[in-house]
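Chemist: Here you go, sequence then predicted model.
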Amino acid sequence: MEILSHLALGFETALSLNNLLYCLIGVFLGTAIGVLPGLGPVATIAMLLPATFSLPPIASLIMLSGIYYGAQYGGSTTAILVNLPGESSSVVTAIDGYQMARQGRAGKALATAALGSFFAGTVATFLLAMFAPPLAELALKFGPAEYFSLMVLGLVASVVLAHGSLLRAIGMIIVGLLLGLIGTDVNSGTPRYTFDVPQLADGINFVVVAMGMFGLGEIISNLDNEETRSMLSMKVGSLMPNKDDFKRMVAPVLRGTVLGSALGILPGGGAMLSSFAAYSIEKKVSKNSAQFGKGAIEGVAAPESANNAGAQTSFIPMLTLGIPSNPVMALMIGAMIIQGIQPGPAVMTEQPTLFWGIIASMWIGNFFLVVLNLPMIGLWVRMIMVPYHFLFPGILVFCAIGVFSLNNSEFDVFLMAGFGLAGYICAKLKMEAAPMMLAFIIGPMMEEYLRRSLLLSRSDPLVFLQRPISATMLVMSALALAVVLLPSLRQKREEAFVE
């Protein structure tokens, strides 16, 4: 089979000494960042992007990928031991995981999270290997009109799946699109929206925006709300679940894997949506639903499997279509562009070593994570206890050095500080930065495909409706907006925003 030869190429690439080392570094950093409440994979990848510019493209993307799915593992440790999720997708895990820890079953909860995540990650990576090639082959038939409509669908989905006020989510999308327009017009060579500032002639570097909004913004928010962490006094205890625990884990892990794999592909989906959906469904179908919230092992197994599966399959639209399904994938696309790689279906045919090397590294990374997570629980526990006000000065210095190294420009550092303040204000106003970041990355590509479509159709806007695939995606976008505008759904979003 052709897939076997592709996987053989991938493993040959991923198992080279350099790539193995960077995979290990990535999953270790991801786990460590997941353990530390307040930071997440988006902020971490944003901060580490400048450090990867000098690396070979394959090593760079393998390391960044490891950080992402490693954070899904690490976030469960603090959720279970301290009731403080280290990552947003681990919020649900804290409900039953912390209760298990209080009952003296912390070791079993941690083992359940690790084993469920390993199984889900392995299966989801297999699905990625199976479905990515045919999807990439289909995407090669896309024209400019289809790509434009696909990007519209992605932005609409990010609005629909965002939390809180619909108006605020749309506002953040518009801000992101406007920021993406800053710079020199590719067709005319005329500067636009630069306000005669020479440093803006090439546009705003996405690393500056990401570091400011997610890195500095998160730091300021965490200092404003620094939590008091109360560690459990009892020891973690035995890590091995018993026979009854395994019986109760199997079905939730399978359901979580299937659900997470499906939701991870959706624009705006990924790990967080997968974990919440898996917990809700498990609570309804489980025979032990009365125990949920009181230490049910199913309440740990299902969301942990779902969030890791969702993290893996979110690579499918990024690698095959060049469309980010969440903020982390937006940063990954930015990393590919900086490395001189044009995201999209051509990556699989033009750079098969890169494409299949990343996929193979996910299996290796998942194995590393099991090896790292369980024996090193003691280290992660000690990391949890480090006060945040000791960590943030080093993070600030790292951010400043990283941004300055992009263009050796002080202007970029000040610009990052401005976006950091904006990120903090957005957090206080409960305005999600993720839709803005997606729009900022996608915006310039949307404009390019819009112009190409209109040029090819001689300025006929109906071209987007005359092509079946393009029309289908636009109809889906309209239906998604219509559904979310229903009074009952709008009311639920507003209530969640107020809370």
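Modeler: Cool, got the structure. All values reported here derive from a predicted model rather than from experimental measurement. Residues are numbered from 1 along each chain as shown.

Chemist: C-alpha only now, for contacts and for neighbours.
Modeler: OK.

Chemist: got the residue ranges for the strands in the stretch 51-200 of the chain?
Modeler: Taking DSSP state E, counting those that start in this stretch as the criterion, the stretch 51-200 of the chain carries its strands at 183-184, 191-192.

Chemist: now these as TSV including mean neighbour count and distance to A417?
Modeler: Formatted as TSV, the entries for the strands of the stretch 51-200 of the chain read as follows, by neighbours: other CA atoms under 10 Å; distance: least, CA to CA, whole Å:
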stretch	mean neighbour count	distance to A417
strand 183-184	19	20
strand 191-192	18	23
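
Chemist: Distance to T13 for these - can I get that in a markdown table?
Modeler: Compiled in a markdown table, these are given as follows (distance: least, CA to CA, whole Å):
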| stretch | distance to T13 |
| --- | --- |
| strand 183-184 | 38 |
| strand 191-192 | 42 |
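
Chemist: Please compare the first structure with the one that follows:
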Amino acid sequence: MDLLGNLWLGLQVAVEPINLVYCFFGVFLGTVVGVLPGIGALAAISLLLPLTYHIPPTTAIIMLAGVYYGAQYGGSTAAILLNLPGTPSSAVTCLDGYPMARKGKAGVALFVTTIASLAGAMSGLILLTLFSPAIAEIGLKFGPAEFCAMMLLGLVAASSMSAGSAMKGLCMMVFGLLLGMVGTDVNSGATRYAFNVPELMDGINLVALAMGLFGVAEVIRCINSADTSRKPEKISLRSMAPTAEEFKTTIKPMARGSALGSALGALPGVGPSIAAFMSYAIERRVAKDPGRFGKGAIEGITAPESANNAAAQTAFVPSLSLGIPGDAVMAVMLGALIIHGIQPGPMLITEQPNLFWGLVVSFAIGNIMLVILNLPTIGLWVALLRIPFAWMYPAILVFVALGVYSVNNNTFDIYSVAALGIMGYLLMVLKFEPAPLLLGYILGPMLEEYLRRALLISRGDPGIFIDRPISATLLAMTAALLLWAFWSTLRNNLRAKRELDHHQQLQPQGD
């Protein structure tokens, strides 16, 4: 009865006219920011922060939250149509979304992405509603050892994301780890691999890395090959809807992605990006034909999209319930609350029930608004594919440059994205997938930081990772994944050898 009463209280707050208006403004702006490559929710929320001084705190956080999860919806649009991830978490959507668009199924890809985003968001919302206090308690049990083990599990899973050789995937993951080491060491303050370049003291810009590896590299490839293989489709409601077989294929990946994203998003410091990448890696592992991934597999977009949108909802659990921001965006949101004299933490739910439950119900309303906004505009976005190449490619490069520059207002980032684009094109020619590199870059610094913290707590004793049940379980899962990968590779090699021997035995009879 308490839950129903809380939801009724939240509904009364969420449907107030001023909250509805600002919720719509937030999700609309978030969608636009997500579509425009490189800008991201952080820049938009930072610019909107002064506006929150003049509106009630509940209205302010509803608007800022709308920008945050609205960007998750919009980020997949440019990823599917142009191979440009609008947000870091949508980078994995490029792997199969863009090949679907090249096959003339951009409308289907955008349609199922919208449905998967709604399913993931609602799953995360249900988890947020039912288990916020319990999730907060579990989050408190995660220490440096547990986070380190979880990061290691994510890195091992990342090596399976490469569509080609597993060894190439592992090499790209290690390369990403090395790129993540560039900058200032948070523990000692020493500068690593900056080569006396002041701009590299803060590390390589994540937005520049994602834009270069996926967007600029693809532009170079298309120009170099005079690619005219896109198949713009005539958009109608029937053409957007997936077939019965495609829809059936998306159900289980959508459910797995929603569950994984809901769980990972509730952990401090994880966020939508890691949830999306790990969800994609899991789908490749459980697929009967992993070779389909990277060539337009519909599961390759529904699973990560449902995961990152679920994580975007549950990311508010550690931020509001524990006062621990999971990323820079959440830190800005908590700053907006503190400005209004509201202290995030375990007492927020009881001391500010109007704010908490009003925000929860506004999530549901905002996600419904996003579906209403996104489905009718699919035809408009797909029309981008009809723009002549001579106009589109310069426009893409301009948007990339503007988006990267807007993050730090630094021209060095524009040079960085150009250099990373050339590197991405060379890796593409050599058949190296960029996704493991990007995840290695994201997880590497976190892995190093939590490893050092854990060893500092245990005074250098590595037994801390085995003594703690959660970290031991995660390490066991990592070992099982490695054994499974080794066994799968060995089994496939033996199967190929048997087929070759059988073919050689039949060859003389055929002659």
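Modeler: It's in. If you're wondering where the values come from, they're calculated on a predicted model, not measured in any experiment.

Chemist: Measure how buried the equivalent of L429 of structure 1 over in structure 2 is and give me the count.
Modeler: By TM-score structural alignment, L429 of structure 1 lines up with L430 in structure 2. By other CA atoms under 10 Å, 10 other residues sit near L430 of structure 2.

Chemist: Contacts only, for L430 of structure 2.
Modeler: Under the criterion of CA atoms under 8 Å, 6 or more residues apart in numbering, L430 of structure 2 has no neighbours.

Chemist: what's the answer for E246 of structure 2, then?
Modeler: So E246 of structure 2 contacts I298 (CA under 8 Å, 6+ apart).

Chemist: in which helix or strand would I find it?
Modeler: helix 244-265 (DSSP states H and E).

Chemist: got the angle between the helix or strand following that helix and helix 244-265?
Modeler: Next helix or strand after helix 244-265 of structure 2 toward the C-terminus (DSSP H and E): helix 271-286. Here helix 271-286 of structure 2 runs at an angle of 130 degrees relative to helix 244-265 (axes from the mean of the first three to the mean of the last three CA atoms, to 10 degrees).

Chemist: Which positions within the helix holding E246 of structure 2 qualify as buried?
Modeler: 250, 253-265 (16 or more other CA atoms under 10 Å).

Chemist: same question, stretch 333-341 of structure 2
Modeler: Result for stretch 333-341 of structure 2 [16+ other CA under 10 Å]: buried residues 333-337.

Chemist: same thing with stretch 103-117 of structure 2?
Modeler: 104-117.

Chemist: Same question for stretch 445-464 of structure 1.
Modeler: Here stretch 445-464 of structure 1 shows 445-446, 449-454, 463-464 as buried, counting by 16+ other CA under 10 Å.

Chemist: Mind telling me the two of those farthest from one another?
Modeler: Greatest spatial distance among the buried residues of stretch 445-464 of structure 1 (CA to CA): M445 and V463, at 18.0 Å.

Chemist: where exactly do the helices run in the stretch 101-250 of structure 2?
Modeler: 106-141, 144-158, 166-180, 206-210, 217-225, 237-240, 244-265 (DSSP state H, counting those that start in this stretch).

Chemist: can you list the ones you listed in JSON lines and add distance to V15 of structure 2?
Modeler: Output for the helices of the stretch 101-250 of structure 2, formatted as JSON lines (distance: least, CA to CA, whole Å):
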{"stretch": "helix 106-141", "distance to V15 of structure 2": "17"}
{"stretch": "helix 144-158", "distance to V15 of structure 2": "39"}
{"stretch": "helix 166-180", "distance to V15 of structure 2": "44"}
{"stretch": "helix 206-210", "distance to V15 of structure 2": "36"}
{"stretch": "helix 217-225", "distance to V15 of structure 2": "44"}
{"stretch": "helix 237-240", "distance to V15 of structure 2": "31"}
{"stretch": "helix 244-265", "distance to V15 of structure 2": "25"}
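
Chemist: These: which one's closest to R498 of structure 2?
Modeler: That would be helix 166-180 among these, by CA to CA, at 21.4 Å.
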